[in-house]
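In: please work out how this folds:
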Amino acid sequence: MKAFVTVMPKAGVLDPQGKAIGHALTGLGFAGIGEVRAGKVIELELAETDPVKAKAAAEEMARKLLANTVIESFSVTVG
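Out: Sure, this is the predicted structure:
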C-alpha cells in the first residue's frame, strides 16, 4: 500500500524557496501570483494492507523523521 506524506512549512515560518519561486514566476510573466509556499511529498511503499494501520504508521514516521514538527506541518494520505 502506498502512503503519501505532504510536508509544508507552518504558517508564519519564513519560506525562502517559496519566495524565490514566486519571484521567478513573476519574472517569467505570470501575473496574479500571490504567496507561494514550497514543501515536499514523500511516497512510501508499505507492506501494511490495512489503510488505517498504514496511515498510522506513516504519521508516526512523519513525526519521528520526515517532518520537523517545530516548523513544518504534514498530512498523510493512503491509497
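In: alpha carbons only for contacts and neighbour counts from here, please
Out: OK.
In: so residue 36: helix, strand or coil?
Out: coil (DSSP: H, G, I helix; E, B strand; the rest coil).
In: to compare against the first, here's another:
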Amino acid sequence: MKARVHIMLKDGVLDPQGEAVRRALGTLGFAGVDGVRQGKVIELDLTATDAAAAEEEVRRMCEALLANTVIEKYSVEII
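Out: Okay, here's the model as predicted:
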C-alpha cells in the first residue's frame, strides 16, 4: 500500500519560492498567472494492509516530522 502526502504552506504564510516562480513565469511571457504557491509531495511505501490504520499512522508521521504544522497544512491520500 502507498500513501501520498501533499504539503502546502497555510493561507496567509508568505511563499517566497512561489513568488519567484510567478515572477519568472511573467518574464517568460506567461502573463496570466496571478499567484503561485509551491509545496511538496511525499510518497510512502507502507507495509500496512488496513487503509484506515495506514492513514492514521501517516497523519501521525506528518504531525511528528513530515509537516511543520505551525505554517503548513497537509492532506493524506492512501493509494
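In: quick one: TM-score?
Out: Once superposed, chain against chain, the TM-score is 0.96 (TM-score structural alignment, normalised by the length of structure 1); 79 aligned residues with a Cα RMSD of 0.6 Å.
In: can you give me the neighbour number for residue 61 of structure 1?
Out: Other residues near residue 61 of structure 1 number 13, with proximity taken as other Cα atoms under 10 Å.
In: do you know how far it is from residue 7 of structure 1?
Out: 12 Å (Cα to Cα, to the nearest Å).
In: pretty sure residue 76 of structure 2 sits against residue 6.
Out: Yes. If you go by Cα atoms under 8 Å, residue 76 of structure 2 and residue 6 touch, sitting 6.6 Å apart.
In: which of these two has more neighbours?
Out: Neighbour totals were compared for residue 76 of structure 2 and residue 6, and residue 76 leads with 19 against 16 (other Cα under 10 Å).
In: once you drop chain neighbours, what's closest to that one?
Out: Leaving out its chain neighbours, the residue that sits closest to residue 76 of structure 2 by Cα to Cα, 6 or more residues apart in numbering is residue 5, at 4.7 Å.
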